[in-house]
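Novice: Based on what follows, work out the 3D shape:
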Amino acid sequence: MAWIYLGIAAAFEVTFALSMKYSEGFTRPVPTVVTIIAVIGGITFLTLAMKTLPVSVAYPIWTAVGALGTVALGAALLGESLSLLKVASVAAIAVGVAGLKVSTL
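Specialist: As a prediction, this is how the structure comes out:
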């Protein structure tokens, strides 16, 4: 169940990052409220995941999956560029996350 909680926490993390961008400096009410809810949701589910998972695994995976999702959706929704260096960097993050997952088996 901890891995499911961690996945939900990561989805909230991506939502948080994107809604913060859409809030335009917290000047738009709806994206601002979504940002606040996403922060609370992300921390809540991360805390639930860490009841079982070690912090040295859960927190880095949470941040990494959040970063990967934000890069992908930033390109898809916001038209941000995906340079070769950015894609290689995201791939390095993905390899690190896989290594953390394997270390818990």
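
Novice: all contacts plus neighbour counts: C-alpha atoms, from now on.
Specialist: Will do.

Novice: Tell me which helix or strand the residue nearest to the spatial centre of the chain sits in.
Specialist: Using Cα atoms, centre = their mean, the residue of the chain that lies closest to the mean C-alpha position is Gly66, 1.5 Å off. For Gly66, the host element (DSSP states H and E) is helix 55-78.

Novice: Which other helices and strands does that helix contact?
Specialist: Applying 3 or more Cα pairs under 8 Å, 6 or more residues apart in numbering; DSSP states H and E, one finds that helix 55-78 contacts helix 2-22, helix 29-49, helix 84-103.

Novice: Isn't Glu80 up against Gly74?
Specialist: Yes - counting by Cα atoms under 8 Å, Gly74 is a contact partner of Glu80 at 5.6 Å.

Novice: list residues touching both of the two?
Specialist: Overlap between the contact sets of Glu80 and Gly74, as judged by Cα atoms under 8 Å, 6 or more residues apart in numbering, is nil.

Novice: Now show me the structure for the sequence below, then we'll compare the two:
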Amino acid sequence: MAWIVLLVSGILEAVWATALGRSAGFTRLTPTVVFAVALVLSMIGLAVAMRSIPTGTAYAVWVGIGASLTVAYAMITGAETASLLRIALIVGLVGCVIGLKLAH
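Specialist: Coordinates of the predicted model:
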């Protein structure tokens, strides 16, 4: 169950990171509210997952999920350029996250 909570928290990290970028320095209400709610829920989930998963592993997996989804979303929407190298590096990051789970 802790791993599912951690996965959802990592997804919420991508949500708040994307919303933060769209908030224009907290001047746009909707992205600011999405940022705040997703941030709080993501942190709560990370804290709950850390009850069962070692801190270093939980944090690395959380960041890896959030970072890879944030970049993937930005490339899909055209906010960032996609390249084979960038995609390969994201796949490598996801592979490392999976490796951390399997090694736990």
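
Novice: closest one to Pro60 of structure 1 among the helices and strands packed on helix 55-78 of structure 1?
Specialist: Nearest to Pro60 of structure 1 among these is helix 84-103; the distance by Cα to Cα comes to 7.5 Å.

Novice: quick one, what contacts the closest residue to Trp16 of structure 2 other than its chain neighbours?
Specialist: Closest residue in space to Trp16 of structure 2, ignoring its immediate chain neighbours: Phe35 at 4.3 Å, by Cα to Cα, 6 or more residues apart in numbering. By Cα under 8 Å, 6+ apart, the residues touching Phe35 of structure 2 are 15-20.

Novice: Val15 of structure 2 versus Phe35 of structure 2, what's the distance?
Specialist: Remark: distance between Phe35 of structure 2 and Val15 of structure 2 (Cα to Cα, to the nearest Å) = 7 Å.

Novice: cool, Val63 of structure 2 as well?
Specialist: Taking Cα to Cα, one finds Val63 of structure 2 at 12 Å from Val15 of structure 2.

Novice: Thr30 of structure 2: how many residues sit nearby?
Specialist: As a burial measure, Thr30 of structure 2 scores 12 neighbours (other Cα atoms under 10 Å).

Novice: Repeat that for the one 10 residues further on.
Specialist: Around Val40 of structure 2 there are 15 other residues, counting by other Cα under 10 Å.

Novice: would you turn the helices and strands packed on helix 55-78 of structure 1 into JSON lines with distance to Val57 of structure 1?
Specialist: Compiled in JSON lines, the helices and strands packed on helix 55-78 of structure 1 are given as follows (distance: least, Cα to Cα, whole Å):
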{"stretch": "helix 2-22", "distance to Val57 of structure 1": "10"}
{"stretch": "helix 29-49", "distance to Val57 of structure 1": "10"}
{"stretch": "helix 84-103", "distance to Val57 of structure 1": "6"}
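
Novice: Those helices: which one's closest to Tyr59 of structure 1?
Specialist: Closest to Tyr59 of structure 1 of the helices and strands packed on helix 55-78 of structure 1 is helix 29-49 (Cα to Cα; 7.6 Å).
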